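> Provided below are the primary sequence and the corresponding predicted coordinates.
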Amino acid sequence: MTRKIIHVDMDAFYASVELRENPSLLGKPVVVAWDSGRSVICAASYEARKYGLRSAMSVAKARILCPQAIYVPPNFDLYRSVSRQVRSVFERYTNMIEPLSLDEAYLDVTVNFKNLPSATAVANAIRADILSLTGLTASAGVAPNKFLAKIASDWRKPNGLFVISPAKVQDFLAPLPLQKIPGVGKVTLAKFHQLGMFTVSDLLRFSDSELVFHFGKFGHRLYQLARGVDERPVESNQVAQQISTETTFDEDISFAQIEMPLMTLCTKLWGQLLKKNKFGCTVTLKLKTNSFRIITRSKTFSVPLHSQTHLVQAGLSLLERVDEDIKDNQFRLAGIGVSHFPEEHQAGQQLSLL
């Protein structure tokens, strides 16, 4: 049986909640973030996005792009409460729910509790129920798998619905820019362009083995995605093991040069942690030398890290723990990750590095 998958994505969730709570901010460029140059944006209203502001961007950069932006400190207790309301709506229709963060989730509605005739009807009903219960809008994508549903949910934002039927999959995919594929970043995109690939139809010219040669394991997944194949089920009991980010340098660098990119990675990772509302106790540093030797260093704290500053401090302290003989190498990759996520009721505690 062909699956019927919905990806529901709340529109500018944190910012929309704040606008709901304070209607005087409607129509203004609102940023949810601590008003500090060292903070990162948790969310930006659509008015703020017109100036290029976006989640995980540093507040320092945001101030340059939009000096008139209004900063509202995040209220995660409130966002969690609204997220539970949204979840309660999902549960009216299915128990196959895979949350990705407070504001988005996959739903498998191949069979739905209300016996609605189509996934499109379910998606419309869910969006209407969310609006009625919370006063907030949600966008949704409907498709035969998770890959396509996630792309579709972004197609008509905000407050939109886009459906990719099984018969229309290839027509939809063929002209799709490769940067729309989840997991394709700047480095991968640049490699695509070097190989003369710009749209999904260009991927179809390459065999599975050729894509694996150029992109490693990701190449096999690219081969499948180009054909609209994604067999991943909706995992309703999925638990995050680690949230991490890494970068492969354009050219190998010395150990002394790692500190700055590591701080940038910490900023990016903190944005991901805020997005997912996950705060862990263990920080892991990953380095790869130009001879492909992998070095990791980890540290576990008694309570979760709850600020970007603490994450940076932890990352730099792990850098200091790298052995002296390793420091003589050139390095091709650096990464930072957070794991060991406690229960939500513990996440509000503050971390002491002392």
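Alright, I've got the coordinates.
> contacts, neighbours, all on C-alpha from now
Will do.
> Now name the helix or strand holding the residue nearest the centre of the chain.
For the chain, Q272 is the residue whose C-alpha lies nearest the centre (CA atoms, centre = their mean; 6.0 Å). Take DSSP states H and E as the rule and Q272 turns out to sit in helix 259-276.
> Need the residues that contact that helix.
Identification of contacts with helix 259-276 by CA atoms under 8 Å, 6 or more residues apart in numbering yields 40-42, 55-58, 100-102, 243-247, 279, 307-308, 311-312, 315-316, 334-337.
> again, only this time at 6 Å
By CA atoms under 6 Å, 6 or more residues apart in numbering, the surrounding residues in contact with helix 259-276 are A56, S101, Q308, V312.
> got the angle between the longest strand along the chain and helix 259-276?
Among the segments of the chain that qualify as a strand by DSSP state E, the longest is strand 242-254. With axes from the mean of the first three to the mean of the last three CA atoms, to 10 degrees as the criterion, the two stretches strand 242-254 and helix 259-276 enclose an angle of 170 degrees.
> here comes the other one, which I'd like you to weigh against the first:
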Amino acid sequence: MDAFYASVEQLDFPELRGKPLAVGGSEERGVISAASYEARKFGIRSAMSGKLAIKKCPELIFVKPRFSRYKEVSNQIRQIFLEYTDLVEPLSLDEAFLDVTVNKKGLKSATLMAEEIRLKIFQTTGLTASAGISINKFLAKIASDYNKPNGQKTIKPDEIIPFLDSLEIKRFFGVGKKTCEKMYHLGIFTGADLRQKSLDFLENHFGNSGIHFYQLARGISNSAVVPNRLPKSIGAERTFRENFTSIIPLKEKLTDVCEEVSTRLQKRNLSGKTITLKIKYSDFTLQTRSFTLTYYISSFDLLLDTSLELLQQSNLRTSVRLIGIQVSNLNINQKKAEYVQLKFRF
């Protein structure tokens, strides 16, 4: 979906249309969850602080997120996907992978199918969507960002290598900021530069990820579309209205976070062994501390006891703006789905 949260707000409130809009955050504190395309022209993006955003665009309008509304629209979109295939793997409320190799409507062209789905989304919700079409998830993801907003791109099998060779390395799905900087230092700026590096070279510099990057440069990705993917962790966090320098108020906030995590775990009938405490300081630096138990837990009392112990060990460096808890190493057995090459006409 195109600027999903912001687009929903502009859809529901016509007076916001055509104006620079930020969902979440605030001028004083907070972090932006989504920005309208009008706001993006000023360099405003998700995960940016509200304070910096208002400097870039003094006319910026802040609105509080309405996740229940976003979920409602997301469910409408999900039902459209399911009209075409049951192999739908959601990435978030506004994005999903679809395997349409075998589809319910018997359509032979994936490109025409994407156009039809996008039109149906617009007719149903009033919102625009973009799509990427190719032989695997990696290429489809890159293609989906290529002609945003309200567009789509197809990467045919014979176009894969030329397309990747010309692509900036920072646009490779899965190449984050730090990895990108490291690649720049190694003289890797495009897909062509990456493809010229040997497997030994990439493994020497990127360890176990070396084979992954070696394959990506050749358009190889063996990740299947897996519906209803099980979570690897359950967590929650709180950003405070004012920074805390004492551990006493943090204990109170931590109690609320643990209660929410415990509720989420029990609602899904899950429990976990590894508890991770996340602390974000006023200068936005992060500190994490983890502990792995010998048994699975989901109860509030046990989770809080372990979390408080981690907090006591953390030795706060400066004022704290956010605290969070994540439970991982869950009691679920994930089976790797068999990879199947997608085959259809483009």
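Great, that's in hand. In this text the structure is predicted, and so the values were computed from the model without any measurement.
> TM-score of the superposed pair?
Once superposed, the chains reach a TM-score of 0.72 (TM-score structural alignment, normalised by the length of the second structure), with 274 aligned residues with a CA RMSD of 3.2 Å.
> So which of the contacts of helix 259-276 of the first structure belong to strands?
In this view, the contacts of helix 259-276 of the first structure that belong to strands under DSSP E are S101.
> L222 of the first structure: which of the contacts of helix 259-276 of the first structure is nearest?
Within these, proximity to L222 of the first structure (CA to CA) peaks at S101, which comes in at 24.6 Å.
> That closest one corresponds to which position in the second structure?
S101 of the first structure is assigned S92 in the second structure as its aligned equivalent, the criterion being TM-score structural alignment.
> do A143 of the first structure as well
In the second structure, A143 of the first structure lines up with S134, judged by TM-score structural alignment.
> Please point out which parts of the longest strand of the first structure sit buried.
Q242, I243, S244, T245, E246, T247, D252, I253 (16 or more other CA atoms under 10 Å).
> so can I have TSV of those showing distance to I64 of the first structure?
Putting the buried residues of strand 242-254 of the first structure into TSV (distance: CA to CA, whole Å) gives the following:
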residue	distance to I64 of the first structure
Q242	33
I243	29
S244	28
T245	26
E246	27
T247	26
D252	32
I253	30
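> burial count for the spatially closest residue to F249 of the first structure that is not a sequence neighbour?
Of all residues beyond its chain neighbours, the one nearest F249 of the first structure is R332 (5.4 Å), with distances taken as CA to CA, 6 or more residues apart in numbering. Counted with other CA atoms under 10 Å, the neighbours of R332 of the first structure add up to 21.
> If I take the one helix or strand R332 of the first structure maps to and strand 242-254, what angle do their directions form?
With secondary structure defined by DSSP H and E, R332 of the first structure is part of strand 330-339. Relative orientation of strand 330-339 of the first structure versus strand 242-254 (the same axes, to 10 degrees): 160 degrees.
> tell me what strand 330-339 of the first structure is packed against?
In this structure, strand 330-339 of the first structure makes packing contacts with strand 242-254, strand 282-289, judged by 3 or more CA pairs under 6 Å, 6 or more residues apart in numbering; DSSP states H and E.
> counting contacts, what elements does the first one pack onto?
Which is strand 242-254 of the first structure. Using 3+ CA pairs under 6 Å, 6+ apart: strand 242-254 of the first structure touches strand 330-339.
> got the contact list for the strand it packs on?
The contact list for strand 330-339 of the first structure (CA under 6 Å, 6+ apart) reads 242-249, 252-254, 280, 282-290.
> Also stretch 206-223 of the first structure?
For stretch 206-223 of the first structure, using CA under 6 Å, 6+ apart, there are no contacting residues.
> Which residue range of the second structure does it align onto?
Using TM-score structural alignment, stretch 206-223 of the first structure lines up with residues 197-214 of the second structure.
> Give me the distance between the two termini of that stretch.
Distance across stretch 197-214 of the second structure, first residue to last, is 8 Å (CA to CA, to the nearest Å).
> buried set for it?
Residues K197, L202, E203, F206, G210, H212, F213, Y214 are the ones in stretch 197-214 of the second structure that count as buried (16+ other CA under 10 Å).
> One more: stretch 59-71 of the first structure?
V59, A62, R63, C66, A69, I70, Y71.
> Repeat that for stretch 315-331 of the first structure.
Of the residues in stretch 315-331 of the first structure, those buried under the neighbour-count criterion (16+ other CA under 10 Å) are G315, L316, L318, L319, V322, N329, Q330, F331.
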